[in-house]
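1. Dropping a prediction and its sequence here:
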Amino acid sequence: MTSYLLEKAWVDGAVRDTVRVEIEDGVFTSVEVDATRTATPLRGLTLPGFANTHSHAFHRALRGRTQRGSGTFWTWREQMYAAAARLDPDTCFELARATYAEMLAAGYTSVCEFHYVHHQPDGTPYDDPNALGHALVAAAETTGIRLTLVDTCYLAGGIGEPLAGPQRRFADRDADAWAERVAAIRHDDVGGAIHSVRAVPREAMPTLVAATEGKPLHAHVSEQPAENEACLAAYGLTPVELLAEAGALGPRTTAVHATHLTQADISLLAETGTGVSLCPTTERDLGDGIGPARALADAGVPITIGSDSQAVVDPFEELRAWEMDERLASITRGRFAAADLLARTAGRIAVGEPGDLVTLDLTTPRTAGTGADEHTAVFAATAADVTHVVASGRVVFDGDHARIGRALAAAVGRLWS
């Protein structure tokens, strides 16, 4: 059993003083506000850990490279393919380990890894067909982040188009072969994904839905107008409508991005209990557009955040971007309260919940004098202000951001060497 005395902590929707917590077997067993008993002190503002619901770990190697010059999502994709072509199990492990360590140091204590690079560059499986997936699992176990491996089905180069170039690495023979490979992954928390309506044909979707019954199911949805146009031209349906037809929507499903939705799409997501993972720092980096966050929330759609392309790994910046983008789109301030944003994206410091703690320094140039409450976290703090992180009761970050930087430099340098 481990115990901490938190100077200030976000508990039950508000910041409380002098909170004593006990963690045993990875979960909180005691949470005491205005505590008088002593324990290991954590000074600053402590929050529950954040959930990162959409990640491509190897994209971390693109930061600072794809931002040069101009272009669109589609030109960025070619640069991403170049990085994907260089991956092997060793570089995948090293890069994921460093990226997951960066996530932990930023305050993410769990991650859904949307994993779509599966095979050798020519499309031939490795001796272990899940070698790259197992590299991701090992990286998560080494760093201490909780991983949901969302293994992604990718069968076509576009609607009605053959696979080409690096895409061959992504694809299994067909949906049944994908399901057979995924069933052999050695990890306790494995889900599946329909990469997109571009990459998974209509007739294959029901197989994926059946193979992931009772497990998480994710899909990139309506990230680009061109995706919607192609889907409507091919099927007479929007991507959301196509997924609904396949039975892919529901409480276990997360639609990623969901940037360009119709009102009917929003209603379908709400009626089925489907969640949405917003990735605003990636969406702004790629020029995707501003998603309808307020409309989704008003309809009752659960919303979470993801770091996606790793252009930024910082849950505080994701929340800030979520609200600030809404302000730009609506010309109105205060579209989401800070407490609401935290409640949607972070865990809970409560008995029975995962023993995750993220502590912010309240004396940095960014946080000093900000009031030491939820507004500090959402509108002032950055990942650089995190001093201590506990995940499932284990200390996974001790405040040494420079160490994380050195590991990232080595991993990214190795991929591009």
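-> All right, it came through fine.

2. When you work out contacts or count neighbours from here on, use the C-alpha atoms and nothing else.
-> Noted.

3. For the stretch 101-250 of the chain, just list every one of the strands.
-> Using DSSP state E, counting those that start in this stretch, the strands of the stretch 101-250 of the chain run over 108-115, 146-153, 190-194, 217-221.

4. could you dump those to TSV with mean neighbour count and distance to Ala329?
-> Formatted as TSV, those follow (neighbours: other C-alpha atoms under 10 Å; distance: least, C-alpha to C-alpha, whole Å):
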stretch	mean neighbour count	distance to Ala329
strand 108-115	26	28
strand 146-153	26	32
strand 190-194	26	29
strand 217-221	26	20
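
5. another structure for you, compare them:
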Amino acid sequence: MKSYWCERAWLPDGVAARVLVRVDRGRIVSVSTVDTIPLGVERLYGLVLPGFANAHSHAFHRALRGRTHGGGGTFWTWRDAMYELADRLTPDSYLRLARAVYAEMAVAGVTAVGEFHYLHDGGNEMAEALRQAARDAGIRITLLDACYLAGGIGEPVRGVQEKFSDGTGDAWLDRVAELRGDDNTRIGAAIHSVRAVPRDTLALVAGAFPDRPLHVHLSEQPAENRACLDAYGLTPTRLLAEAGALTERTTAVHGTHLTDEDIALLGGASSGVCLCPSTEADLADGIGPARELADAGSPLSLGSDQHAVVDLLAEARALEHGERLRTGHRGRFTPAELVGALANHAAIGWPEAGGIVVGAPCDLVSVRLDSVRTTGVEPGQVVMAATASDVSVVVAGGRVIARDGVHEALGDVPRLLGEALRPLLD
């Protein structure tokens, strides 16, 4: 049995001091406060938060960081660069890249990732590379295998998009059915978008795996909404609702450009929404109605998406800051709500995770309270000041996977990233 003593810990009832967490076979078996530190325990200083869930990731997009800004452009010109990168990847190069990206997540406090996976290349080799990469990095993964059949509404796939497509919905279903979960991997499904999945296939994907999470890119761009309205006379949200794709196991990603009716449909179905503030800013997508979605009944989660940064603390803070910029009011989300969003493992099919409670996987993130960013902050408000650089120790499934920015098993993450990126960028 392993034990961790936390100088302070974020418990369901608030921040508590001198917390002892006992672990057996990777799960928390007791949480208590103690006056004396027992012998032989691992000491975690600062504030210990539950492990972070990165609910929306495209691992291969990491190779585009800092390489798409020279000419300005739009989401659509950025997408062209993404296509060029996708065309160069093989299962081996993707394994190296994803392993490095997941290691970068691990040192930043991420203990589980939802990988929105559409780079199929005719089979499941890329998916198996992602599975192995997560295991090597010591974090859990949910493979959200995306159906991608069209290059736009009424348009065939072209060029590199053929790597994303299975040809038909039935072929997608057959391929995904071959994927098996394990102790570190869960399998989910995804509708890439209403642009990439024809209307007559949406219901098939939505109902294919009724006990698994279902994710979908939704209303990220106004052009997507216009195309859907022109083709079907419906918003993307209404189209998904009519296909039975909005349920409590659904997470809509982005949800940036929604009508009041869209918000009501999502909230009424208890469908979650994953916000990716750094990506939505980087691609000039806009600022979505996060508070309205939460108030309507949509659980919120966070993702780093294209990995312009990998810092879930910064994503949580940007969620609140976006609301302040959009509305002119502060305190749209409490620190507790922000921590709830960054630890929302249920969004990616791990509902037992995301809290320092008995029965949960022992996922702990120790955040320094003595850095230049966090010195003097109230522990309960650390999410409004800390960054990934303040993460000191990360525990996933009861095992330390990172210390002070260095991965315990994989070592120096910048070196790992450099070795993976160099062949793709030369």
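-> Okay, I see it. Given the structure is predicted, the values throughout are model-derived calculations rather than measurements.

6. Could you dump the strands of the stretch 101-250 of structure 1 into a markdown table and include distance to Asp398 of structure 1?
-> Formatted as a markdown table, those follow (distance: least, C-alpha to C-alpha, whole Å):
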| stretch | distance to Asp398 of structure 1 |
| --- | --- |
| strand 108-115 | 14 |
| strand 146-153 | 18 |
| strand 190-194 | 29 |
| strand 217-221 | 33 |
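
7. Looking at these, which is nearest to Val240 of structure 1?
-> With C-alpha to C-alpha as the criterion, Val240 of structure 1 lies closest to strand 217-221 of these, at 7.0 Å.

8. what's the mean deviation for the closest one versus structure 2?
-> Compared with structure 2 after the fit, strand 217-221 of structure 1 shows a mean deviation of 0.4 Å (mean C-alpha distance after the TM-score superposition for structure 1).

9. okay, the angle between that strand and strand 108-115?
-> Taking axes from the mean of the first three to the mean of the last three C-alpha atoms, to 10 degrees, one finds strand 217-221 of structure 1 and strand 108-115 inclined to each other by 70 degrees.

10. against structure 2, where does strand 217-221 of structure 1 fall?
-> Aligned by TM-score structural alignment, strand 217-221 of structure 1 corresponds to residues 214-218 of structure 2.

11. where does the most centrally placed residue in structure 2 land in three-state SS?
-> With distances taken as C-alpha atoms, centre = their mean, Ala55 lies nearest the centre of structure 2, 2.1 Å away. Three-state call for Ala55 of structure 2 (DSSP: H, G, I helix; E, B strand; the rest coil): strand.

12. Counterpart of it over in structure 1?
-> Per TM-score structural alignment, Ala55 of structure 2 is aligned with Thr53.

13. Next, work out how far apart its match and Ala193 of structure 1 are.
-> Going from Thr53 of structure 1 to Ala193 of structure 1 by C-alpha to C-alpha, to the nearest Å gives 13 Å.

14. and if you look at Asp356 of structure 1?
-> 27 Å.

15. so the lengthiest helix in structure 1 versus strand 146-153, what angle?
-> Longest among the helix segments of structure 1 by residue count, using DSSP state H, is helix 89-106. Computed by the same axes, to 10 degrees, the angle separating helix 89-106 of structure 1 from strand 146-153 equals 130 degrees.

16. Go through the strands of the stretch 101-250 of structure 1 and name the closest to Gln79 of structure 1.
-> Closest among these, using C-alpha to C-alpha: strand 108-115, at 17.6 Å.

17. check the fit of the closest one onto structure 2 and give the mean distance.
-> Relative to structure 2, strand 108-115 of structure 1 is 0.5 Å off (mean C-alpha distance after the TM-score superposition for structure 1).

18. Just the angle for that strand relative to strand 190-194, thanks.
-> Here the directions of strand 108-115 of structure 1 and strand 190-194 differ by 50 degrees (the same axes, to 10 degrees).

19. start and end residues in structure 2 for strand 108-115 of structure 1, please.
-> Under TM-score structural alignment, the match for strand 108-115 of structure 1 is residues 110-117.

20. Arg406 of structure 1 - that's part of a helix, no?
-> Yes. Counting by three-state DSSP, Arg406 of structure 1 is found in a helix.

21. ok, now how distant is the match of Ala55 of structure 2 from Thr254 of structure 1?
-> For Thr53 of structure 1, the distance to Thr254 of structure 1 - C-alpha to C-alpha - is 9 Å.

22. likewise Arg414 of structure 1?
-> From Arg414 of structure 1 to Thr254 of structure 1 the distance is 33 Å (C-alpha to C-alpha).

23. again with Val396 of structure 1
-> Separation of Val396 of structure 1 from Thr254 of structure 1 (C-alpha to C-alpha): 27 Å.

24. Tell me which of the two has more neighbours.
-> Thr254 (28 against 19; other C-alpha atoms under 10 Å).

25. Let's verify that one: helix, strand, or coil?
-> strand.

26. Let me see the contact set for the equivalent of it over in structure 2.
-> Superposed on structure 2 with TM-score structural alignment, Thr254 of structure 1 falls opposite Thr251. Residues in contact with Thr251 of structure 2 (C-alpha atoms under 8 Å, 6 or more residues apart in numbering) are 213-216, 271-274, 347.
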